[in-house]
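Enquirer: pasting the sequence and the predicted coordinates here, then a few questions.
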Amino acid sequence: MNNNFSFIILTFNEEIHLPRLLESIQKLNAKIFILDSGSTDKTLEIAKVYGAEVKQNLFENHPKQWDYALKNFNVTTPWTIGLDADQMVTPALLDRLEKFNDRDFEGVNGVYFNRKNFFQGHWIRFGTYYPFYLLKMFRTGVGYSDLNENMDHRFIVRGKTVIWKKGWILEENLKENDIDFWKAKHERYSDLVAQEEIERMQKLRLQHLKPNLWGSPDEKRAWLKQLWWKLPLGIRPYLYFGYRMFFKLGIFEGTTGIKFHYLQGLWFRKLVDKKIKALQRINRSS
């Protein structure tokens, strides 16, 4: 059994994704913990085949689900790797993990993996989506889930982190080949994001990370989000979409990629702003 790290994976009806992920990490011989939120397909059967330890927890949002996972699994290895079921480890990343030794990372508390995101079979290379560094590996007991947001989730560690620019995780939600599924999912997400932003306006939520344009990948994103929250509702989706398409070269993405940038960068953001305005009207009239 791997003495350096263990995996934690979140699942919900992931029979289409889970075998792909578990196959990609099988050679590492690492302990696998799966937190499921009520799957009704073959997810749990697949987890059993691969020898994973499974717990169940009612899903509220991703940050809280990760918080529960980190606090309720007995991870005994010095490092933890947290992955979503629609991700997988590439051979290049597998090679780095096979060679990983805790002794070589003394004084380091976290490792950023580089992500390649796919939408309907197309690698999203432009529009801020690559390179994209995610803190996925951290010292057990040191890394924790950022509960400051309703929808986006990230792990936070204090202290030194390193970035692996080569060695990737691939992320592709095959369910999103059905555009109706994508829109229904983001309808739900828009409710969470709108409520979160209202709470920020009311000073009920504060940044846990120090925003820093020149800091870690997460500190940089915190800085950009701080700027985003200051932009005028209704206008900012168009500014953001234009930034992704022209300044970040999304226009060269091809038909499928441009569709993704439109949906994720404009349609979804407009929906969020519309719901924020509706919540503001309700709050003013109450």
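Expert: Structure's in. What do you need? Numbering: from 1, shown residues only.
Enquirer: drop to CA atoms for contacts and neighbour counts, all remaining ones
Expert: OK.
Enquirer: tell me the contacts of K274?
Expert: By Cα atoms under 8 Å, 6 or more residues apart in numbering, the contact set of K274 is G234.
Enquirer: what is the lengthiest helix in the chain packed up against?
Expert: Using DSSP state H to define each element, the chain has its longest helix at helix 179-201. Helices and strands in packing contact with helix 179-201 are listed as helix 268-285; criterion 3 or more Cα pairs under 8 Å, 6 or more residues apart in numbering; DSSP states H and E.
Enquirer: before we go on, here's another structure to hold up against the first:
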Amino acid sequence: MLDLTVIILTKNEEANIKKCIDSFNGIVKRFVIVDSYSTDRTKEICEELDLDFYERKFDNHASQFNWALENTNINTEWVMRMDADEELTPELSLEIENRLKLLPSNINGIILKRRVYFMGKWIKRGGVYPQCLLRIFRNRTAVCEQKVMDEHIILLSGESMTFKSDLIDNNTKDLDWWTNKHNWYSNKEVEEYYNTQKLMTQQQEVKPSLFRGQAERKRWIKNFLYYKIPLFQRPKWYFFYRYIIRLGFLDGKEGLVFHFLQGYWYRFLVDSKIYESQQLGKIVKTDGDLK
């Protein structure tokens, strides 16, 4: 068993939490669940699985995760962040088990490649795969950057490396839930658009850079290229880029739905809320968790 604690943030995840835990195949010493007062069977399932279960009022993902780091008595050498709708492939579970304890002392972070499933299909194109995310780190060497939206774990010291095998994002909830979640996300995106500089600290942020890792490159493109394109034009060009140039049309009907909703509809919704706030002075509220 690895000297590893896995932190999972939950809210009404009865459809996903067990398959997430089961995918680790018993290699983990401890699971820490930080729940935002679920109203389904999430708590009951976690108790049945004998997981360490905490409840905390949700403000944002970054604060929730950093609270878990500081307040749940984590004493393992390694810590991992997982979402409840994610799971390890058998290959990744084996790779973590075999490689984590053999890493040199200068390696403090592990980047994992995430593949996204939508309506049961792996979305391979449109620039969606792989999503490279720092998810495993030595205890006390990393934090989650304090952002309302699109937050990343950042290393405070040491180097990182990338494992070969994949992490899976495969939420089993329906399209009603998905669109409701992205409407909720859009409010956060608007707040982030206006308040990025205020919400980030110099020591704990992913620095935008065109020539570093994937997270830094995406942050640079978003801040210095995407948001320079006029309102309502950028969703159109972003969808064209994903669906045509990055071959998203090869992902089939599920890919059409995903790339259109996530690459155009969601981005158009964000622009519409920005426009509403500019024209009518509407203040977008982001308090609270996803209802």
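Expert: Yes, it's here. Note that this is a predicted model, so its numbers are computed, not measured.
Enquirer: what's around the residue mapped onto H259 of the second structure from the first structure, how many residues?
Expert: Superposed on the first structure with TM-score structural alignment, H259 of the second structure falls opposite H261. The local packing of H261 of the first structure (other Cα atoms under 10 Å) involves 24 other residues.
Enquirer: tell me how far H261 of the first structure lies from K275 of the first structure.
Expert: According to Cα to Cα, to the nearest Å, H261 of the first structure and K275 of the first structure sit 20 Å apart.
Enquirer: do the same with I282 of the first structure
Expert: In terms of Cα to Cα, I282 of the first structure sits 11 Å off from K275 of the first structure.
Enquirer: more neighbours, those two?
Expert: Per other Cα under 10 Å, whichever of I282 of the first structure and K275 has more neighbours is K275, with 19 against 10.
Enquirer: okay, the residue lying closest to that one once chain neighbours are set aside and K270 of the first structure: tell me how far apart.
Expert: Spatial nearest neighbour of K275 of the first structure, excluding adjacent residues (Cα to Cα, 6 or more residues apart in numbering): A194 at 6.0 Å. Look at A194 of the first structure and K270 of the first structure: by Cα to Cα, they are 11 Å apart.
Enquirer: who's more crowded, the two?
Expert: Counted by other Cα under 10 Å, A194 of the first structure and K270 do not tie: A194 has more neighbours, with 23 against 20.
Enquirer: what's near enough to touch that one?
Expert: Listed by Cα under 8 Å, 6+ apart, the contact set of A194 of the first structure reads 272-273, 275-276.
Enquirer: helices along the stretch 101-250 of the second structure, start to end?
Expert: Counting by DSSP state H, counting those that start in this stretch, the stretch 101-250 of the second structure has helices at residues 175-199, 214-224, 234-240.
Enquirer: distance from the longest one to the middle of the chain?
Expert: What it means is helix 175-199 of the second structure. From the chain centre to the centre of helix 175-199 of the second structure is a distance of 13 Å (Cα atoms, centre = their mean, to the nearest Å).
Enquirer: cool, and the shortest one?
Expert: Here the centre of helix 234-240 of the second structure is set off from its chain's centre by 22 Å, with Cα atoms, centre = their mean.
Enquirer: for that helix, buried residues please.
Expert: For helix 234-240 of the second structure, the neighbour count (16 or more other Cα atoms under 10 Å) marks 234-235, 238-240 as buried.
Enquirer: what sits up against whichever helix or strand comes after it?
Expert: The helix or strand immediately downstream of helix 234-240 of the second structure is helix 252-260, counting by DSSP states H and E. Outside helix 252-260 of the second structure, the residues within contact range by Cα under 8 Å, 6+ apart are 118-119, 121, 123, 126, 239, 242-243, 248-249.
Enquirer: whichever of those end up buried, select them in ChimeraX.
Expert: Here is the ChimeraX command that picks out the buried ones among the contacts of helix 252-260 of the second structure, judged by 16+ other Cα under 10 Å:
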select :118,119,123,126,239,242,243,248,249
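Enquirer: in the first structure, which residues correspond to stretch 211-220 of the second structure?
Expert: Using TM-score structural alignment, stretch 211-220 of the second structure lines up with residues 214-223 of the first structure.
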